[in-house]
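Asks: okay, sequence plus prediction incoming.
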Amino acid sequence: MKSNKSIFIILLMVLSVSFIGLTEEQVITPQELEGKTLAQIYMMRNEIFAQRGRPFKTYELNNYFRSQDWYQIGVNEDGTVTYSDDRLTEIDRKNIEALLEKEKELLQQNFIEIDGKKKINTDNIINLWQFGELASEDLERLSQFGFTIFPCRYPKPEGESMEWAPAPYEQFFWLYENNNYHGVANFITTDAILQLYHIFFDFTLRNLESEKLYPVVKVLTEQMLHISQNLYQETENTNIQKAALRNIAYFAVPQFLLTESEGSYPHDIQTIIQSEIDKSTGAVGRENSEIFNPDFNPFIKHDMDYSQFIIRGHYTRSEELKRYFMALMWYGQNYFLADQQTDLLQSLVITKQLFDNSYNNSKLIDLWETIYEPTVFYVGLSDDLGPQEYKIILDTVYGKKIPYEDLSDPIKLAAAQKMAEEMYSKKKRIKTELYLIPSTAQFRFMGQRYIPDSEILQRLTKWTDTVPRIPLRPFPKGLDVMSVLGSRLASKITLEEHQNEGNIWKEYPENLEKLTVEFSQLTSNDWKTNLYYNWLYCLKSLLQLKSGHDYPFYMRNQAWAKKNLITSLASWSQLRHDVILYGSPSGAEKGGWEEWIPDPPKSQVEANPEFFGRMLELLTHSRDGLQQRDLLTKPMQEKFEKFIDLVDFLHQVSLKETTNQLITNEEHEKLYTFGALLENLTISVMTDDESISNWFEIQSDTDKNVAVIADIHTAQIEVEENGQKIEKNLALEVGVGPVYEIYVVTEVDGYLKLTRGATFSYFEFLHSADDRLTDEKWQAMLKAGSNPPPPNWTQGFFSSQYPPEIPRLDYIYYFD
């Protein structure tokens, strides 16, 4: 590893014409300037000023020269400037003029054309020296695309034969604060804002669940169990008694999952209850549900995937969240079929009980709404029928006030079934066909939600209608979702991959196009239905850059489209993680000195005002919706206001960047301190303890790591292992890994400058559904180096090098 001083010596040697140590002044000749780069000319010119003690407003120059032993800055301790240009000799002035003329000439070559393609002239990047040694392949990427991305990863446990290997950034603000430490200008990415919104979304949701919803679920479950027991003991109707007995079993399981207390139940169902508890807590995979099919009737399709009970997402973080997850997963996974008489009767009884019974002067249906409505705001409506719809069936078919015994009337049951099927046919839902789960009308006590990307994933998988069913495309891809959301690049990649994989499902391209057309018809208001939709709407602004903006060079190529695609996929995987319980599967220096401080470095914002505008709407929607539901504490409201102010500021800066307006020094200073603001917001949202202000004080190591994982699709397929064909239950996992470094060339006042920012990494792979990954397992895989590689289509996109070691100057000016 080179020392900082050796790097500076090399820099001065490269300049070759240095005024340090010269005993006599000499005029620079044109011949001496031939072959020198703009960066060299720029530093030579400013070194003349430095020799005379000039203080530099340009941040990088100030830090660089103040790190040199020979530099005597012309500023008093009180900040008043003693330097004036009178210190310049006649030869100094002539040399400055010659260098400035050469500089102006070379500035015309910021962009060059090679083989008909416009490229960046990397010799003109005036601060390249700040970034250590870049490999030729990365200089070529900077030239061709205007940016390069370094994939950070953990060094392998056995060590690597490298002189230097960086530890990856586990949070975005780590990199931005590292920029401050090294005096490097920020490139503020949309990724960083999406990561911060994920934290806001995830932590407000988990706080809602653990503090508000978990106690209500406990009460509601206990009450429904108690009422079902009473009905079983009191009714003399055989059919109602059978339905009540099954409902006792149905509510006894989540009662145990919530409290771990074993109740005493009728002998007929005690064994069934214990069996269901064992299967749920053991996450055994797909098996028959004995509550709904106690006789294992092969004609009754009532399998359940118990591997779904593997606690994952943010639900691993506390005992309350674990129990809440188990109970809600039970309610969301189990279904009552309208075409099975006992199932239908059970669901009608449950609905009547909810609307007829109270707890502490509140109807049980109000407790149910207390759970359901806030989660609708986050994720959306259930894609199954529930108590609200079945209440309409009750009132229409049976009347408003009836005894339980009337529910078993066969004629009215048939009418109720017909009405349920009519309502179900109009319901927007995810049709699951992988496991022969019936597509007939179903009731769920607390159904999982319709989310648009699940519909995309489901409709772009295909099996034959034969028995046994043959998979044509058993697993979708994240690219499917991004294609339908408007990414032409995603469509191109996924269609090419489909062909390379044999084009087994011939109708895939047609179905992809059909879905794309359908979703293109959604209005902006449609995309603001709930926070889930609104999050996807923000991602659409990355996939389809809005016309009418003067985008910088780095955004005008296919490579940036791929970067945005990776960003969108990574953010989408965070979204799926968060809702895993609910979702269905510088110019010449000028005079005029005042009290002296340098100007801040010229940081840049990813120039996508449409994204920041949509994110501003999403944040406002989030804050207002929580406030209207009395779910927003005063401290959290203040955090939302700070986040909204930040995004509004970034929106204004990005508008300036795309309309060629001047960004003020005050704005640049705020951009440069972005890392500290990002850290403060992140910490404040992760804890309600106002005394915690340092990252190391956060208790959860899992939460301190940006890496998260979510399983989004499951299928049982035949695979070959050890020469034998076996059936395996596989899940499609999507997730975020370590933070990657992105180097972006920006143009400031006519000069090319290199900036550094943080961006997402994205992973997508098949994994055993019986071992669905938690965040903890995923982070351990990454640290051990046992994780699968990123998707094939990203290969070759990232640098093959480690990020360069950024040298730290002996002097860095810090802004408060």
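Replies: Nice, I can see it. Numbering: from 1, shown residues only.
Asks: going forward, measure contacts between C-alpha atoms and count neighbours the same way
Replies: Noted.
Asks: residues contacting residue 618?
Replies: In this structure, residue 618 makes contact with 531, 534, 535, judged by CA atoms under 8 Å, 6 or more residues apart in numbering.
Asks: correct me if wrong: the first one contacts residue 374.
Replies: No - Residue 531 is beyond contact range of residue 374, at 10.8 Å (criterion: CA atoms under 8 Å).
Asks: comparing these two, which residue is more hemmed in?
Replies: Comparing residue 531 with residue 374 by other CA atoms under 10 Å, the one with more neighbours is residue 531, at 22 against 19.
Asks: neighbours around the closest residue to that one other than its chain neighbours, how many?
Replies: Once flanking residues are discounted, residue 531 sits nearest to residue 378: 4.9 Å by CA to CA, 6 or more residues apart in numbering. Around residue 378 there are 21 other residues, counting by other CA under 10 Å.
Asks: looking at it, residue 378 is touching residue 528, isn't it?
Replies: No - under the criterion of CA under 8 Å, residue 378 makes no contact with residue 528, lying 11.0 Å away.
Asks: the host helix or strand of residue 201 - contacts with which helices or strands?
Replies: Using DSSP states H and E, residue 201 sits within helix 190-207. Judged by 3 or more CA pairs under 8 Å, 6 or more residues apart in numbering; DSSP states H and E, the packing partners of helix 190-207 are helix 558-578, helix 674-686, strand 751-759.
Asks: now do the helices in the stretch 451-600 of the chain.
Replies: 452-459, 478-484, 488-500, 508-520, 531-543, 558-578 (DSSP state H, counting those that start in this stretch).
Asks: wait, which of the ones you listed is closest to residue 408?
Replies: Set against residue 408 and scored by CA to CA, the helices of the stretch 451-600 of the chain come closest in helix 452-459, at 35.5 Å.
Asks: touching the closest one from outside, list them.
Replies: 429-432, 476-477, 480-481, 484, 511, 515, 533, 583-585, 712-713.
Asks: swap the cut-off to 7 Å and go again
Replies: For helix 452-459, the external contacting residues (CA atoms under 7 Å, 6 or more residues apart in numbering) are 430, 432, 476, 480, 481, 584, 585.
Asks: of these, buried ones?
Replies: 430, 476, 480, 481, 584, 585 (16 or more other CA atoms under 10 Å).
Asks: ok, structure two:
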Amino acid sequence: MNLFPAALAAKLSLMVLTVCLITAGHGGQSAAADSPPLTLPPVTLSAFAEVPPLTTLEVTPSLQDSATTEDKAANVKGVMKLLGVQLTAAQKKFLNAHKFLLIPKRATRFKGKMGEGWEWDEMLGMFDEVGGPGAVAMRQPEHARLVTPDVMLHAFHKYFENSLEYLERFDLAPLLRRFLQQAQARALTYRDQFRGQLAARYEVVAAQMTVPLIILENAQWSVSYEERLKQGWNEQDLTDKPDIAETLEGALQGLGKYQKQFSPEVFGRMAQEITNIYQAAGVGVSPLYGQYAKEGELKTDYTQFTPRSHYAKTSLLRAYFRAMMYLGRNSYLLNKPEGISDALLLAHLLASPGPDGQPLVKDWQKLMEITTFYAGPPDDIGYPEWRDFLVKVLGAEKFSPAEAVNPEVLTKISQQLQELRPPRILSDVVISPGVPDQTKAELLAGAKAFRIFGQRFSFDAWVLSRLTAGQEKTAVRLPSTPTALFVPAALGDKAAREFAGAFLTQEAPPFSDPEVAAFYGRLDEVAADLKKVQDVEWYSSVGAAWLKLLGTLPQTFGPGYPRYMQGKLFTIKQVQTFLGSYTELKHDTLLYAKQNFAEAGDGSDETPPPVPRGFVEPNLAFWQELQRLIAYTAAGFEKYGLFKGELEEYGRLNIFKERVKFYTSLAVKELNGAPLSEAEYEKLRSEGLAFLARPFVEGAILEEKAKRAALIADIHTDAVKGQILYEATGEPYFILALVGNENSSRLTVGVAFNSYEFTGPLTSRYTDADWQARVYATPPQLPPKPFWYKPLMAR
């Protein structure tokens, strides 16, 4: 790894050489009296919102579907004109046999462009386009809109991502900077009060706070639209300034102002760490955190510092990503005295008062509670557990820094570490000759660590962790790189389960039949454990509740449902829906979620045209859980005073809630065989969803690239094979479905996900920009679709 650009090496050498005197507290200066003990305040991360109630819909499916073939559909010619396509013989045969058909956007008249009125998002723009013009007089039979889980899940993704992005830019990044400024200043103050070992330990802690602080200070900071108005900015200044890329050189120059506050040795380690982070390449030992493991055994995957997801959009988001990734992935391993010592000092630091007299842990708590709401609770030991453990073991709530280097205290804590829970997800690169002789449980037990803003537990990563293995000892053979199919399979998807077995037979070397059977046994154990998860755990975060919502997709539909939902291929299409939305979930929570590693109307008086008859896909379990997810989100916003306007009558979240309630009511009527009113059909046609993708930043104007639906997320790192597993979505599909409720055979048109899965080398990580360049500019270079996808495609 090239740690320093040549041009900077000389500068840094000079900067280090200019330090002639060691700062106070490192040399012969006598130590001040020991700081008075501080009470470690108890902290409980409160639930963001209560578990929303489940309202059971009692329906006996009795839809009478008269749909036959596409040529009998009353609006077939109009639909073909709307999309600008002519179906091939193979497509007609597929549609007639399975009653649905996926059509790539690239094959329609919308190839290579966004339609008029698609201000905010490609996929939602496609959905809105299907409904036709808003004027009743201009509606046509082909404007028969099909509402699928795909479009609703995508709409939620856009809203979720935009709200999180806004909070990070204008609330969480400033809060993190304030926390780090105060933590660094306090650590340096304590360092100067001591000498010897305790001063040295405090200097390391101060350095660990300084690195992410430098990263944040190196960013171009955002000023909210509301704040600009208050400050009287000119009208032309109300939109965001052009993004300025932050540089490694700028970060190292920013580090220079702290040079005199650190010893040359520690300053050099800080410079090396910052360089590693900005280069974001390869795997190596962290100069500031590698000390907590045996030499060379624990390595940092610096590719993780490549800003991805929405964090690549602006300088501040990139800085926030790098800083939180640093604080989330780096750990104070507790199996060495140095790790325990510094974790003790961190607890004392968090209990220390800031300029306002409040302990620093107050800012920590606020940041953790909001991010936990979005992405889930930390998987590793954080301040609340560590504090309670220390109080129990040491027998007192007060703690003095000197105890952090007291051998008797360290021994006492070390002997009680078994009382602390291990992490459930292994997310470190462990390089050790002892790995093949250890089980994953033993590796996890050895990975007990304190993390400041530890990355979050997620049920899907837990599933993948239990169904993969690196070079550790296992009772059954497991792959080192999984497929995302393991997640829906564990949630009960029979098609995904079958495909998971087929995936294993394509491994190198292929799994034998007994090995596949043994894997299925492990999969069944994981599935059984997932069934035991209570609602209070599913509703511990929006991310977990989102995954629970996806768990409503894996089911089969029999008589009384539309014919297109009854066929075997529809179950495969549901796998695609699951993985498409799962990709968006992992994309949105990429920074926080802990990743699994394998080691090693117009007013006209004329009679309006007949109302087009759209259709709502009647998966009632899905609609019920979607209502709960939105209610949970709204309750959390209200509790923490976030986005107050979103909860008002004309707020977007409130409108979305009412829209989902309306779609649910239509799905119930369809299944009951009851007719929909003309007003309901017109509302179904005319009310779109693109408004949910509008950015939270007022005055935002999106370039066409920013509207693209394609995105990518890395979900698993395989250190054994040196590769990364990616889930991605491409250009959305249009989906046609033949339906015939109310004795009206017709084609309905909606949108659907287009999912990909592939691996890439563990040298760097792909961003949305990298992926979109392939999707939209060079589609022939796209990776092949997964093997299980082939039955869905008719050409």
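Replies: That came in fine, so what should we check first? These numbers come from a predicted model, not from an experiment.
Asks: so what number do they get for TM-score?
Replies: Scored by TM-score structural alignment, normalised by the length of structure 2, the superposition of the two chains gives a TM-score of 0.77; 643 aligned residues with a CA RMSD of 2.6 Å.
Asks: check the secondary structure at the alignment partner in structure 2 of residue 688 of structure 1 for me.
Replies: Here residue 688 of structure 1 is matched to residue 697 in structure 2, going by TM-score structural alignment. What DSSP: H, G, I helix; E, B strand; the rest coil gives for residue 697 of structure 2 is coil.
Asks: now swap in residue 153 of structure 1 and tell me
Replies: Classified using three-state DSSP, residue 153 of structure 1 is coil.
Asks: who's in contact with the nearest residue to it once chain neighbours are set aside?
Replies: Of all residues not flanking residue 153 of structure 1 in the chain, residue 168 sits nearest, at 5.4 Å (CA to CA, 6+ apart). For residue 168 of structure 1, the contact set (CA under 7 Å, 6+ apart) comprises 152, 153, 154, 738, 739.
Asks: quick check: PyMOL command selecting the buried ones in those.
Replies: Only the buried members of those enter the following PyMOL selection, criterion being 16+ other CA under 10 Å:
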select buried, resi 152+153+738+739
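Asks: the contacts of residue 168 of structure 1: which two are farthest apart?
Replies: 154 and 739 (11.1 Å).
Asks: all strands in the stretch 101-250 of structure 2, in order from the N-terminus.
Replies: 146-147 (DSSP state E, counting those that start in this stretch).
Asks: so which residue is dead centre in structure 2?
Replies: In structure 2, the C-alpha nearest the mean C-alpha coordinate belongs to residue 589, at 1.6 Å (CA atoms, centre = their mean).
Asks: and it, what's its match in structure 1?
Replies: Counting by TM-score structural alignment, residue 589 of structure 2 corresponds to residue 579 in structure 1.
Asks: next one: residue 546 of structure 2
Replies: Aligned partner of residue 546 of structure 2 by TM-score structural alignment: residue 535.
Asks: can you check residue 303 of structure 2 too?
Replies: Using TM-score structural alignment, the partner of residue 303 of structure 2 in structure 1 is residue 307.
Asks: tell me the contacts of its match?
Replies: 283, 284, 285, 769, 770.
Asks: skipping adjacent residues, who's closest to the equivalent of the fourth one over in structure 2 in space?
Replies: Right, residue 769 of structure 1. When structure 2 is aligned by TM-score structural alignment, residue 769 of structure 1 is paired with residue 762. Of all residues not flanking residue 762 of structure 2 in the chain, residue 723 sits nearest, at 4.6 Å (CA to CA, 6+ apart).
Asks: tell me the contacts of that neighbour?
Replies: When contacts are counted by CA under 7 Å, 6+ apart, residue 723 of structure 2 is found next to 717, 759, 760, 761, 762.
Asks: quick one: map it onto structure 1.
Replies: Looks like residue 723 of structure 2 aligns to residue 730 there (TM-score structural alignment).
Asks: and the angle for the helix or strand hosting its match with helix 558-578?
Replies: Here residue 730 of structure 1 sits within strand 724-736, counting by DSSP H and E. If you take axes from the mean of the first three to the mean of the last three CA atoms, to 10 degrees, strand 724-736 of structure 1 sits at 100 degrees to helix 558-578.
Asks: leaving out sequence neighbours, find the closest residue to residue 739 of structure 2.
Replies: Here the residue nearest residue 739 of structure 2, using CA to CA, 6+ apart, is residue 67, at 5.2 Å.
Asks: residues near that neighbour, how many?
Replies: Around residue 67 of structure 2 there are 23 other residues, counting by other CA under 10 Å.
Asks: which SS state does it fall under?
Replies: coil.
Asks: distance-wise, check residue 108 of structure 2 relative to residue 83 of structure 2.
Replies: 5 Å (CA to CA, to the nearest Å).
Asks: now do residue 499 of structure 2
Replies: Residue 499 of structure 2 is 33 Å from residue 83 of structure 2, by CA to CA.
Asks: can you name the residues that contact residue 783 of structure 2?
Replies: So residue 783 of structure 2 contacts nothing (CA under 7 Å, 6+ apart).
Asks: equivalent analysis for residue 680 of structure 1, please.
Replies: Contacts for residue 680 of structure 1 were tallied using CA under 7 Å, 6+ apart; there are none.
Asks: tell me how far it lies from residue 175 of structure 1.
Replies: Taking CA to CA, one finds residue 680 of structure 1 at 14 Å from residue 175 of structure 1.
Asks: same deal with residue 692 of structure 1?
Replies: For residue 692 of structure 1 relative to residue 175 of structure 1 (CA to CA), the value is 21 Å.
Asks: more crowded one of those two?
Replies: Remark: of residue 692 of structure 1 and residue 175, residue 175 carries more neighbours, 22 against 14, as counted by other CA under 10 Å.
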